[in-house]
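A.B. asks: Structure for this input, please:
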Amino acid sequence: MIKIITKLVLKPVAKAVYRPVIEGLDRVPRKGGVILAINHLSFIDSVVIPLTAPRPISFLAKAEYFTGTGFKGRLSRSFFRAIDAVPVQRGEAHLAQAALNAALEVLKEGRAFGIYPEGTRSLDGRLYRGKTGVAWLALTAGVPVVPVALAGTEKILPVGKRRPRLRKVTVKFGEPLDFSELHGQAGSARARRQVTDEVMRAIQELSGQEPAEVYNEVPKAA
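C.D. replies: Model (predicted):
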């Protein structure tokens, strides 16, 4: 039921209210496994992509989105389950690999999977160095990678704010990147780095963000 409501009600209403500028929808393959590699600016990114993409997208989402309490927690959990999000615990390598394995199964089923190579949101607007999970998926599954650039989502729901604002949002889908010549080399750190850097360059060309050249680490709790 939640999936039907999301598709038939939430999606058209959100588009009518926010009127997002969407470019390159025709660049996203309509069939078969494909990875959408997206820059990450706001929590709301994980809502914008499923509502604007031309086909259903599954993606990794923080485990906290599935464990909240009260009405807000139930609403968050229901939404992320409705869009087939895969929960991931951050900061522990074996848990992250388990999440990538789950993502791999999505791709093997011929579905689309979205991932944020930066790992966490950029709080200063720069594009941070990509982590190589996106390359591992592409090289293991043998699927194309579509770079995606978001702009303006950080203004809809700024850090520390609970109520979304009406702001202009732009979503740009780039040309699919084909790494078939490296298929099967997921075990090579050099190949993973090469693929990841190419994906991040494509995202940067679409977004126009300043490259940070370093990883965006999750702030440590005091």
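
A.B. asks: C-alpha from now on. contacts and neighbour counts both.
C.D. replies: Noted.

A.B. asks: And the helices in this protein?
C.D. replies: Remark: helices assigned in the chain by DSSP state H are 2-5, 11-18, 45-52, 70-82, 93-108, 133-141, 153-156, 189-207.

A.B. asks: Could you point out which of the ones you listed sits nearest Asp124?
C.D. replies: Relative to Asp124, the nearest member of these by CA to CA is helix 153-156, separated by 10.0 Å.

A.B. asks: this one as well, want them side by side:
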Amino acid sequence: MEDWQYKPAGDHGLKPEESLRSLRREAGLGATITQSAWRLAVRAYLRGYHRLRVEGVENVPASPSFVMVANHSSHLDAITLAAALPWPLRRFAFPIAAGDVFFETPAVALFSAMMLNALPMWRKSCGPHAMQQLRERLISEPTIYVLFPEGTRSRDGNLGRFKPGLGMIVAGSEVPVVPCYLHGAHAACPADRKLPRPLPLHLRIGAPLQFSAIKNERAGWQEIAAQLEAAVTALRDRAPFSGGPQS
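C.D. replies: Okay, here's the model as predicted:
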């Protein structure tokens, strides 16, 4: 058995405003409490207001690390995927959010970090260094990323092309990637709407995929994107969606 070692938090020494935007941010006691309350409220909201139905929970890995990917057409997407995780896993979940939307101002950054537990991805300045930081954290410690490979919300609800950036995080690793498809989020809360409509949501969770045999290079990243896009498309097309809540 390895000797226990003390390791400082990944964001140790950073100023509060820097910690909120850090990819190494760890939740302290205050964030843990607020996030737990937020998760309970979100689950009640999704079940009551949107009659959320979740299919395929058995496909979620029993323990971290892993990545959940899905189609993206609404601000409801990230909170729905995170809420679908079994309760013991939710504290490990980090939605990857657009930094220019969710971390642009101090107030919004505080909400995104303290409630959503989101990590920022700056779309205009995201480079290999950021992907490498995400990869290192995913491989070295229990972590769950909630990620949308389309890169932005669909304006018409249709599934867009998956970008290869995710491949930089998982190629050549044993970290599983769980494909998901969320139906109804665009109708309930499209990009041009501020308040959601009380319409049903149906989340399908597919079997995990692994890319340990794919090289961590551009061709491999593109192959991973294509495989995951096909997996999410298959979930969309598998059978008609139905309403009604399911535990």
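
A.B. asks: Deepest-packed of the helices of the first structure, please.
C.D. replies: Mean neighbour count (mean count of other CA atoms under 10 Å) peaks for helix 133-141 among those, with a mean of 24.

A.B. asks: Quick check: it compared with the second structure, mean distance?
C.D. replies: When the second structure is superposed, helix 133-141 of the first structure averages 2.0 Å from its matched positions, counting by mean CA distance after the TM-score superposition for the first structure.

A.B. asks: where's that helix relative to the chain centroid, distance-wise?
C.D. replies: On the basis of CA atoms, centre = their mean, to the nearest Å, helix 133-141 of the first structure sits 14 Å off its chain's mean C-alpha point.

A.B. asks: most centrally placed residue in the second structure?
C.D. replies: Here the mean C-alpha position of the second structure is nearest to the C-alpha of Val146 (CA atoms, centre = their mean), at a distance of 1.1 Å.

A.B. asks: Hmm, it is touching Asn71, no?
C.D. replies: No - between Val146 of the second structure and Asn71 there is no contact under CA atoms under 8 Å: 11.1 Å.

A.B. asks: re earlier: could the helices of the first structure go into CSV alongside distance to Ala63 of the first structure?
C.D. replies: Listed next are those as CSV, based on distance: least, CA to CA, whole Å:
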stretch, distance to Ala63 of the first structure
helix 2-5, 19
helix 11-18, 24
helix 45-52, 13
helix 70-82, 10
helix 93-108, 11
helix 133-141, 17
helix 153-156, 21
helix 189-207, 24
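
A.B. asks: Looking at these, spot the one closest to Ser122 of the first structure.
C.D. replies: Ser122 of the first structure lies closest to helix 153-156 among those, at 9.2 Å (CA to CA).

A.B. asks: Onto which residues of the second structure does the closest one map?
C.D. replies: Taking TM-score structural alignment as the measure, the second structure aligns residues 185-188 with helix 153-156 of the first structure.

A.B. asks: picking that back up, how close does the counterpart of the residue nearest to the centre of the second structure in the first structure sit to Ser46 of the first structure?
C.D. replies: Taking TM-score structural alignment for the superposition, Val146 of the second structure sits opposite Gly114 in the first structure. Relative to Ser46 of the first structure, Gly114 of the first structure is positioned 9 Å away (criterion: CA to CA, to the nearest Å).

A.B. asks: same check, this time on Ile4 of the first structure
C.D. replies: Going from Ile4 of the first structure to Ser46 of the first structure by CA to CA gives 18 Å.

A.B. asks: Find the residue closest to Lys34 of the first structure in space, skipping its chain neighbours.
C.D. replies: Wrong residue type there; residue 34 of the first structure is Val, not Lys. Leaving aside its chain neighbours, Val34 of the first structure sits nearest to Ala112 (4.8 Å; criterion: CA to CA, 6 or more residues apart in numbering).

A.B. asks: For Gly160 of the first structure, see how far away the one you found is.
C.D. replies: Using CA to CA, Ala112 of the first structure is found at 31 Å from Gly160 of the first structure.

A.B. asks: More neighbours: the two, which one.
C.D. replies: Neighbours per residue, other CA atoms under 10 Å: of Ala112 of the first structure and Gly160, the larger number sits with Ala112, 25 against 6.

A.B. asks: from memory the more buried one sits against Ser58, does it?
C.D. replies: Yes - with contact defined as CA under 8 Å, Ala112 of the first structure and Ser58 form a contacting pair (6.3 Å).

A.B. asks: Can you pull the residues that touch both of those two?
C.D. replies: Taking CA atoms under 8 Å, 6 or more residues apart in numbering as the contact criterion, the common neighbours of Ala112 of the first structure and Ser58 are Val106.
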